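[1] Okay, structure incoming, though there's no sequence with it:
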């Protein structure tokens, strides 16, 4: 019995080693041959059984090394079945899959990420010109802005509009050769982030022309004539662009837009030309009420075959001047809590010439691909930058307020109940900024990471929601009374806008992140799909057996790394991060195994299993964001003061990954396979916890204490050194309170000793001054601190009718009673 068990254990060990290291067919053949030789020479296995074993080894060797035979006997039947069960992919889905590029997200799908490559990615940096623009025009614009006044007027002031146009804010991404600023993606993000910390309305005004819109579409796809005409005018602010995609009948399902154009002949500038007669009904279009140039997405049809091709040509994009006959524009929507320009646009039987199609006639029907590719870049910058501003302002303001505001003679920031939301604010902000920075590096390398852009959009806007909720909880009544002294209320009101636009978050999480990532980023799936569509057996064979080896390897790796906790895995990095990279190697292997098994078992049904797909997307997202956070720590020189931020945020991501994996396994339809997967992924059970309280306390301490760590966390926010500014005042108040602490401590100590029997605080302070316990300078500082503290915690009140009428009309009168009538 013992020799049999020992033999079995040896076989399992050798097979596990081969699988773990993704051995090729020759290595497996040698291993099987060695096992057969062992049975032949060192055991008493019957000859008949030995013959069967050696025959099996020979067959395996033949199939694994002689590929033409393997293709004929094994692969061809599988290929036939695969083509039959392969789920149908719509044209819009196919174009989305083909658009953009893959980057670090693909490494995370391998189960063996190259961490050295991650740490070697370039650090995003501003050029001298970009830094000067941020220190100059951006700083000046922020100083001009008053978000409360913007909301009172429901628009930026004429001076602010002029400044934005004249200084080139609408041409950040336009190349210098066309008169634009030609800035990097990182500079674009830094500009939007800084403006967002001052005014959401102004940020959106700057953000939209530089995101998905006419400028970016023209840069990548426009004809030379279109570029030469429009780009200089857009760069100088002579044109204000908007782009119209969403129809009341088609929001997230953009492929179903009913807006259409018919190729026909018509009159343009006194001549009969071939053009398009368009009808559209669009809504939620940012800048539409003030736009001078309208980008339109519509389905194009050619019933008379005037272009000589198919009748249904597909989604097409065009640029139409808003002054053109038939264009209806100018009315406004009122987005929650924000004053940025947004509204509908309509048109019926509007005739345009063919050369108004972006890219001209060669780009007919390619609009969806164009949109998806541009969105892959724009979505990585716009809303993540807006979210980043909420994190930076939320961290700076909430920390300062929690230090200034006292209850029970103690700053509220020192209560554990307040430390908890402060830790989330700080930890989320640290991870979000790492994610933003690394993604900007990808964009500046020329990548268009479509999956990563979806990760950024979803998770950063969701974390913005949490940050602002936590900030409102910390501020209490200060946060809910609107007025000039409220720096959170409007941002809080606008949360649903960020959650909804540029791909609604529910859809992004449940369908896009993993649904697109599983095909685009997986080492073999897209190759298999393309081989099937091209009926290429050779390519399919290579991908299929590579896929088999990949899955087997991740199963072996997941089990071993789960047992050992990934200790001993060789990773680069620093002592502070090596353990985290080891754990992420384990999570990457487990994720790859879960993803593969889910796709294999559920097949096309996985697209409808949105909860499982969403959880798999969460795992991929946390892997990406934790990677970016570790890289940020290294890029910033492994600052000792930032270890608490690193530790809290990474452990929070690990815990969320564990929860998501457990959710996949608990709800996996095939319970037997779920049990096997649970054994492989969690051989020791669920061992990870949420970040420990001590790390949360240290993060909170960073937020309530002036210092380098707090400054790094909130770098790029607009924080004016001005006591008269509602945000700037917070900084002065926090510094004053901290300076006043030892003075107040002296007075309390004297009171305990019976030296200051006076009843009120003011009397005790004056007595302390008279007795020489505090200096005149210290006494005056206490009065200065009181004033600042009072100004910080106060909220606005308004006339009875909220200043809607003249003062004479707003005098409140008591209601008439029956006796006075």
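    Thanks, I have the structure now. Computed from a prediction, not measured in an experiment: that's the story for all the values here.
[2] going forward, measure contacts between C-alpha atoms and count neighbours the same way
    Noted.
[3] Please report how far the residue nearest the centre of the chain lies from residue 364.
    For the chain, the residue sitting closest to the mean C-alpha position, by Cα atoms, centre = their mean, is residue 456 at 1.3 Å. Distance of residue 456 to residue 364, given as Cα to Cα, to the nearest Å: 31 Å.
[4] quick one: contacts for the closest residue to residue 666 other than its chain neighbours?
    With Cα to Cα, 6 or more residues apart in numbering as the criterion, residue 666 has its nearest non-adjacent residue at 7.4 Å, and that residue is residue 674. Listed by Cα atoms under 8 Å, 6 or more residues apart in numbering, the contact partners of residue 674 are 665-666, 668.
[5] Please compare the first structure with the one that follows:
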């Protein structure tokens, strides 16, 4: 009797769950009504942001079962011959011309001959196809160029990157009319036009839907022609890079058509236009002063400026499509330029700090041998390794045709933040050498300018708390976007069918990831999917990332189920979930880089540190979600058991590993060269970085000689006073005359490295020549 009843209940449940027609009536129709109620209101700008770009590897990470063979099969980004020639030629020449101290302290701008060189050599046209007179470079080449320049001069890097990022060139390429492309792109490529783009205003900030800048469709007089259909535009913008010197202003504003002159709706939405800055009424030229940086940045405005409709990007077809255009074009700035500038600065800090730590001596030994400095060096090297891996993989994705909106937010936030950590540690190690500005300081301006990258293209607080998971959950989830679209379908019957399909898949997806999360937790991830034929020391990382992916997908679904639309307002919870997704992406990039580089054994300390540090951070992010999950204590315990059934498995990198990283940074070698590849290393004799490189070479070559001196001093064979000990060592043949000369050279180089710039008391009464002569780099 009982068995028959149980069988009947199972059959009924099976019919309800597995027969779509029944499931729709009894389950899906009811859930659809609830879903429509809890679904947050999505504004037009939010919807266009969600629709923008493409989804790539982040969707695999959101699946709970990433296919690692797919990741490793993506080609390694490579430079074409002409791209490499440009890096080895014009980029090297440009870097040799740059003196960041002169640029930032004296000129507050690039010198005129540098501006002309940039224009003449096509730096402004890297992304413009050859058919329009540009260089037609890949995204990876673009990234490499910006990386090298940023290791030399932040001012020059920003100047070059802006025309190749979000701005007129990118917008014209994707959305311009043929007439607009044919006229403007060759002029932009040759530097005949200097572009800028005005989006941010005093009141709206990052909230584009709130921009007060507006235009009215009307007839007016233009270039002597009467009755031209156009717009009267009023705007006020600020923080516009290249704005003070721009000849072509890209502008975002809300367009209104109160008289119906375009024949459609009255409020047409955000629209983009290109306006020559010599147009009557355009106010431009004043500058901001962002943290002692010298790149051109400033406000612009206009009141009732009349422009013809042909200035709208895309012509009449482009009216009202501005926000979609911007969202689709943001990838260049967020996924290429800003990660490249941060990585370039981090690589410079890595190479310089490792060398300085070996050359600078305190308490009779190089400071790099102190455990506290070793810890900082490990962070510097590990973060830089991961940053460079993510930079390259993301640029490679763009070259594969991707427009990764979620990934662009990930790399923009995490690479600029890690760049900040690297520069902070480098400054701590350098001490007074880092904080005293002057011609001999190769870090100070980098330290000052890192907040600029943190702030632009979406402030990092906004990006972390509202964009990465908020956008990623909808775009990357295999079913959520389908459910949202079905819920908004005006055809009720079709909407229910599509919602039912997505809901059924969503249920299986959530349950499957929950079970995988628990299973991987109970087995330590040993049976999680990992690629075959990989390095045995690395294979477990793939398994642990698969485990974390399953746990993340499960916890993300539970969060969406419990919180619904209110998750949009739970920014800290969203930020922690976004951190998990981001770190899984960064770890994927590290594993791909190691594989693409043919698994060099000397890079293993860097790989181990970056992976272990990131997995520990993933664990902390999970912890933060579980501790603050808005549910009962019992529910939290159940969720914690599903994610960490045997406790928390990950630990931060051990001291021994950090010592290995410090060791490879303290001496020349293949791993150090790979870690800092792509930066500009000057060869002029008086260049501070060149002096530091020479000092490092001599410090390593003198190591055995200095060890002999220490042994002789300890044994009492020679006196402890430095001058007497060296003379006595030579006399007693502890060292040779050749070794003595190398020691003297080392001493002179060490002094030049540790000295800092000083100035007259009024910081400027002497001539430039006298000030230059007083610099310690010329001592």
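    Yep, it's here. Treat the numbers as computed from the prediction; the structure is a model and nothing was measured.
[6] Got a TM-score for the pair?
    The TM-score (TM-score structural alignment, normalised by the length of the second structure) is 0.96; 761 aligned residues with a Cα RMSD of 1.4 Å.
[7] so what corresponds to the residue nearest to residue 666 of the first structure in the second structure?
    Under the alignment by TM-score structural alignment, residue 674 of the first structure pairs with residue 636 in the second structure.
[8] part of a strand, is that match?
    No. Residue 636 of the second structure is assigned helix when assessed by DSSP: H, G, I helix; E, B strand; the rest coil, not a strand.
[9] Now do the buried residues in the helix ranked longest in the second structure.
    Assignment by DSSP state H gives helix 492-523 as the longest helix of the second structure. For helix 492-523 of the second structure, the neighbour count (16 or more other Cα atoms under 10 Å) marks 495-504, 506, 509-510, 513-522 as buried.
[10] Let me know the next secondary structure element after it.
    As assigned by DSSP states H and E, the chain's next helix or strand after helix 492-523 of the second structure is helix 536-563.
[11] Tell me what angle that next one forms with helix 492-523.
    Going by axes from the mean of the first three to the mean of the last three Cα atoms, to 10 degrees, helix 536-563 of the second structure is angled at 140 degrees with respect to helix 492-523.
[12] Mind reading off the mean deviation between the following helix or strand past helix 536-563 of the second structure and the first structure?
    For helix 536-563 of the second structure, the following helix or strand on the C-terminal side (DSSP H and E) is helix 571-596. Its aligned residues in the first structure lie a mean 0.4 Å from helix 571-596 of the second structure after superposition (mean Cα distance after the TM-score superposition for the first structure).
[13] quick check: helix 571-596 of the second structure aligns to which part of the first structure?
    Going by TM-score structural alignment: helix 571-596 of the second structure matches residues 610-635.
[14] Name the nearest residue to residue 191 of the second structure, sequence neighbours excluded.
    residue 119 (4.5 Å).
[15] Just the element for the one you found, please.
    Going by DSSP H and E, residue 119 of the second structure is in helix 112-120.
[16] all strands of the first structure, in order?
    Taking DSSP state E to define them, one finds strands in the first structure at 241-244, 260-268, 271-286, 293-301, 312-321, 328-329, 342-353, 406-407, 410-411.
[17] residue range for the longest helix anywhere in the first structure in the second structure?
    Longest helix in the first structure, counting residues (DSSP H): helix 367-404. Mapped onto the second structure using TM-score structural alignment, helix 367-404 of the first structure spans residues 322-359.
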